[in-house]
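1. fold the following.
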Amino acid sequence: MKETIDLLGKILTNTLTALYEPFGFSLLLSFLAMFFYLYAYEPIHAGKGWKNAIVTWYQKFKESVFFRKLFFLSFVTSLVLFRTLLNRNLWMNPLSDVMGGWGIWETVNGEQKLTTECIENVIMMVPFSAVVMWTFGEKIGNSCKKILWYSEKIAFIFSIIIEMLQLFLRVGTFQLSDLFYNTIGGVVGGLMYYVAMNARKRL
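-> Have a look, this model is predicted:
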């Protein structure tokens, strides 16, 4: 029992650390990204000095639901990119472990070592998929089948893009398990969005 609790504690610690590390950077990046959005769509109000730009940003965030949705989408996207591309070491051969990463244990120098990458791959795509569905929910519709299909497709395509960039930029390794777990996370995120929207309607 104690071993199981210790194992769950390590998994929880590693997962929370993986989410905590890029939190501040992602928040700042999404804040700045929305300034670009304002300059593209509100140039008259945002282009009058940095004080007016901050006031315009705050007012837009307060008044516009779509602006808030885009902000949160930018935030979760930057979280994913930080974990997959922006904070990775260079690899000599990104194809060295294509079939790896399926379990929570890996063998390093003959010893078993706990790794939570597969769990992290699922978890990091859950908020991404849910926020994408939330942002573009009006275009997608309320059908459970449609929501799950789009969340699966978006998560898979996004994962393919990340894995190909890892391959060409040589940051991280290309793994089929990443595609699988990211897609699973996308479906879970879509399901959570569907459940949350139905619960909101009933309330």
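2. C-alpha from now on. contacts and neighbour counts both.
-> Fine.
3. pull the distance from stretch 29-39 to the chain's centre.
-> Counting by CA atoms, centre = their mean, to the nearest Å, stretch 29-39 is centred 18 Å from the centre of its parent chain.
4. now the other sequence, so there's something to compare against:
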Amino acid sequence: MKIETKRKIQALSTVLFILYLFLLTYFLFFAESFDRMYTEREYAYNLEPFKEIHRFWTYREELGFLAVFTNLAGNVICFMPFGAILPVLNRKARNFFVITFLSFEFSLLVECAQLISRVGSFDVDDLMLNTIGGVLGFLIFTICNQVRRKRYG
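-> The predicted structure is shown next:
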């Protein structure tokens, strides 16, 4: 690949990653449509693995498809860009274990920020789902990178 093409891809990836971080921050901390309001509320947290996943699955009929999808699939989907774009920005991130660790670490940072700011809640299930999302994003990057290498050499 030409150096000029690599630079363009790096620049575009940087812009996309920054945009992704801004959008993620907005939806996780400021979007009123997701009940993200600064009010006097208690600290909310769940430290029991699979508790919220089980609750959403058990009460899926009562909660409705949108609520279940937003919570379960949304936590996975919102971290897929992290795992897909980061390896483009940094060659050291082109490793399954590195991406898994960074996805977990970034998710932990987000969950702690939600706990401290009392916007949203700290949920160990979200940590797991977000990490899975980062790994899936990395797998998509890996597949696309292999296809690109086969096609363009």
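5. would you pull the TM-score for this pair?
-> With the length set by TM-score structural alignment, normalised by the length of structure 2, the two chains reach a TM-score of 0.76; 133 aligned residues with a CA RMSD of 2.3 Å.
6. just the strands from structure 1, written as ranges.
-> Taking DSSP state E, the strands of structure 1 run over residues 105-108, 111-114.
7. including mean neighbour count and distance to Phe71 of structure 1, could those go into CSV?
-> Converted to CSV, the strands of structure 1 look like this (neighbours: other CA atoms under 10 Å; distance: least, CA to CA, whole Å):
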stretch, mean neighbour count, distance to Phe71 of structure 1
strand 105-108, 12, 36
strand 111-114, 12, 35
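8. quick one, which of the ones you listed is nearest to Lys69 of structure 1?
-> Closest approach to Lys69 of structure 1 among the strands of structure 1 (CA to CA): strand 111-114, 35.9 Å.
9. any idea how far that closest one is from the middle of the chain?
-> Distance, stretch centre to chain centre, for strand 111-114 of structure 1: 27 Å (CA atoms, centre = their mean).
10. just checking, what packs against it?
-> strand 105-108 (3 or more CA pairs under 8 Å, 6 or more residues apart in numbering; DSSP states H and E).
11. mind giving me the packing neighbours of the strand it packs on?
-> strand 111-114.
12. ok, residues contacting the strand it packs on?
-> 104-107 (CA atoms under 8 Å, 6 or more residues apart in numbering).
13. please enumerate the helices of structure 1.
-> Under the criterion DSSP state H, helices of structure 1 are mapped to 2-20, 23-41, 43-46, 50-63, 65-81, 117-135, 137-140, 144-169, 176-202.
14. can I get those in TSV including mean neighbour count and distance to Pro94 of structure 1?
-> TSV is the format used below for the helices of structure 1 (neighbours: other CA under 10 Å; distance: least, CA to CA, whole Å):
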stretch	mean neighbour count	distance to Pro94 of structure 1
helix 2-20	13	21
helix 23-41	16	25
helix 43-46	15	43
helix 50-63	14	41
helix 65-81	20	17
helix 117-135	24	16
helix 137-140	12	36
helix 144-169	18	6
helix 176-202	20	12
